[in-house]
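**Student:** Need coordinates for the following:
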Amino acid sequence: MLNNIGLPGLLLIAVVLLVLFGRGKVSSLMGEVGKGITAFKKGVNEEDKELEAKRATEARDVTPEEQRKHENI
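**Tutor:** This is a model prediction of the structure:
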């Protein structure tokens, strides 16, 4: 459904929004949307950093494969 809107349709929607809500309301709404997107990106970046820190602190078994086989017998 949204694939067929195009530029004229988007401009019409923008004009209707301006008429219904006024310039101040629309600009404050877009500011809130921008803040939300920024907060989302910040949260994703923090989660990535936490995962990397967790991976860096986890102990890894670097014992050669042959030695592990002999220990399990």
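**Student:** going forward, measure contacts between C-alpha atoms and count neighbours the same way
**Tutor:** Will do.
**Student:** Nearest residue to Val26 in space, please, no chain neighbours.
**Tutor:** Leu18 (6.8 Å; C-alpha to C-alpha, 6 or more residues apart in numbering).
**Student:** What ranges does the protein have for its helices?
**Tutor:** Taking DSSP state H to define them, one finds helices in the chain at 6-21, 23-57, 65-72.
**Student:** could I get the ones you listed as a markdown table with mean neighbour count?
**Tutor:** Listed next are the helices of the chain as a markdown table, based on neighbours: other C-alpha atoms under 10 Å:
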| stretch | mean neighbour count |
| --- | --- |
| helix 6-21 | 12 |
| helix 23-57 | 12 |
| helix 65-72 | 8 |
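**Student:** here's the other one to compare against:
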Amino acid sequence: RQIDLAQKALEIALQILKPNGNFFVKVFQGDMLSDFIGRVKKHFRDVKVIKPRASRAKSSELFVLGLRLRAV
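**Tutor:** Down below sits the predicted model:
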């Protein structure tokens, strides 16, 4: 599932990003999306969910942007 790839990307980002680093990933709307966003919010000070203007209205494409990784 695509959300599993996004979760793996988050895990890798948490290993390599320095404090205050940013994370950006493409996701698709689905039943696990809110759980994934919650996990991103645990680690980043600010989280934005972005639907690009160029994306078709029917498309479930979204981007999740995590800003300023919290220090561990």
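**Student:** Provide the TM-score value for the superposition.
**Tutor:** For this chain pair, the superposition-based TM-score is 0.27 by TM-score structural alignment, normalised by the length of structure 2; 28 aligned residues with a C-alpha RMSD of 2.9 Å.
**Student:** so Leu65 of structure 2 touches Arg45, yeah?
**Tutor:** No - the criterion here is C-alpha atoms under 8 Å, and Leu65 of structure 2 misses it with Arg45 at 10.8 Å.
**Student:** what about these two, which has more around it?
**Tutor:** The neighbour count for Leu65 of structure 2 versus Arg45, taken as other C-alpha atoms under 10 Å, is higher for Leu65 (20 against 15).
**Student:** show me the contacts for the closest residue to the more buried one other than its chain neighbours.
**Tutor:** Closest residue to Leu65 of structure 2 apart from its sequence neighbours, by C-alpha to C-alpha, 6+ apart: Phe24 at 4.5 Å. Taking C-alpha atoms under 8 Å, 6 or more residues apart in numbering, we find Phe24 of structure 2 in contact with Phe63, Val64, Leu65, Gly66.
**Student:** Mind checking which of those are in strands?
**Tutor:** With DSSP state E as the criterion, strands contain Phe63, Val64, Leu65, Gly66 from among the contacts of Phe24 of structure 2.
**Student:** Within the helices and strands, which one has Ser34 of structure 2?
**Tutor:** helix 33-43 (DSSP states H and E).
**Student:** Just want the angle from the longest helix along structure 2 to helix 33-43.
**Tutor:** Looking across structure 2 with DSSP H, the single longest helix is helix 2-16. Put simply, helix 2-16 of structure 2 runs at 10 degrees to helix 33-43, going by axes from the mean of the first three to the mean of the last three C-alpha atoms, to 10 degrees.
**Student:** thinking again about what came up before, among the contacts of Phe24 of structure 2, which one lies nearest to Ile16 of structure 2?
**Tutor:** Gly66 (14.3 Å; C-alpha to C-alpha).
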